[in-house]
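Novice: sequence first, predicted coordinates after that:
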Amino acid sequence: IDEELVKKKKIPTKKLERPITCRNSDGTIAGKKDITKFVKMDLNINGHNEQLDVVVTPLQSSDLFLGHDWLTNHNPEIDWKQGIIK
């Protein structure tokens, strides 16, 4: 989740046990700092509800990224043109 959104909405954060260093596909370090915080987030998509632990980091293009593991596990229907997940 985007750290600016977390600040703006005053969402309470928790500290990660161990910081996460983000890396690009070529192995180089991405970003200027490690990820050190997460938030508990309630997610509701078409009646499917679950609580997620979501890391807090600067995102420039979106408020939230759903990871590959979540997408593979839930296999949602995605309308890329309208930006809708079912």
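Specialist: All right, it came through fine. Numbering: from 1, shown residues only.

Novice: please count neighbours and contacts with C-alpha atoms only from this point.
Specialist: Fine.

Novice: pretty sure residue 56 sits against residue 34.
Specialist: No. If you go by C-alpha atoms under 8 Å, residue 56 and residue 34 don't touch, sitting 10.2 Å apart.

Novice: tell me where the protein has strands.
Specialist: 14-20, 35-45, 48-55, 78-79, 84-85 (DSSP state E).

Novice: alongside the first one, take a look at this:
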Amino acid sequence: MVAEPIFNVDGMANKGGKITDKACLLMRMENKGDYHDEQYELLATNLGGEDIILETDWLHKHNPQIDWVKNNLTFSTCAERCLVS
């Protein structure tokens, strides 16, 4: 794989490096017994102190409730918006 340049959320070039690897992940979103699975392609790079950055399109689609104090996402609308029959 050819290393690809990566840009941070603020649009600046990532000083930590380029995208070095890709991985597929099956992600399960659960809330009160309802759930759905989605497959995502994750891109690996040095993010400094961050573990992951979720893209705006993903956040818009799932519209999670974010509790910044508990460091927690709640997917209360996934049953209505994301479940595919």
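Specialist: Great, that's in hand. Predicted, not measured: the structure shown is a model, and the values here were computed from it.

Novice: JSON lines please, covering the strands of the first structure and showing distance to residue 62 of the first structure and mean neighbour count.
Specialist: Listed next are the strands of the first structure as JSON lines, based on distance: least, C-alpha to C-alpha, whole Å; neighbours: other C-alpha atoms under 10 Å:
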{"stretch": "strand 14-20", "distance to residue 62 of the first structure": "20", "mean neighbour count": "12"}
{"stretch": "strand 35-45", "distance to residue 62 of the first structure": "16", "mean neighbour count": "15"}
{"stretch": "strand 48-55", "distance to residue 62 of the first structure": "14", "mean neighbour count": "13"}
{"stretch": "strand 78-79", "distance to residue 62 of the first structure": "16", "mean neighbour count": "10"}
{"stretch": "strand 84-85", "distance to residue 62 of the first structure": "14", "mean neighbour count": "11"}
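
Novice: on that earlier part again, which of residue 56 and residue 34 of the first structure has more neighbours?
Specialist: residue 56 (21 against 14; other C-alpha atoms under 10 Å).

Novice: how about the nearest residue to the aligned partner of that one in the second structure, chain neighbours excluded?
Specialist: Using TM-score structural alignment, the equivalent of residue 56 of the first structure in the second structure is residue 44. In space, and not counting its chain neighbours, residue 44 of the second structure is closest to residue 21: 5.0 Å by C-alpha to C-alpha, 6 or more residues apart in numbering.
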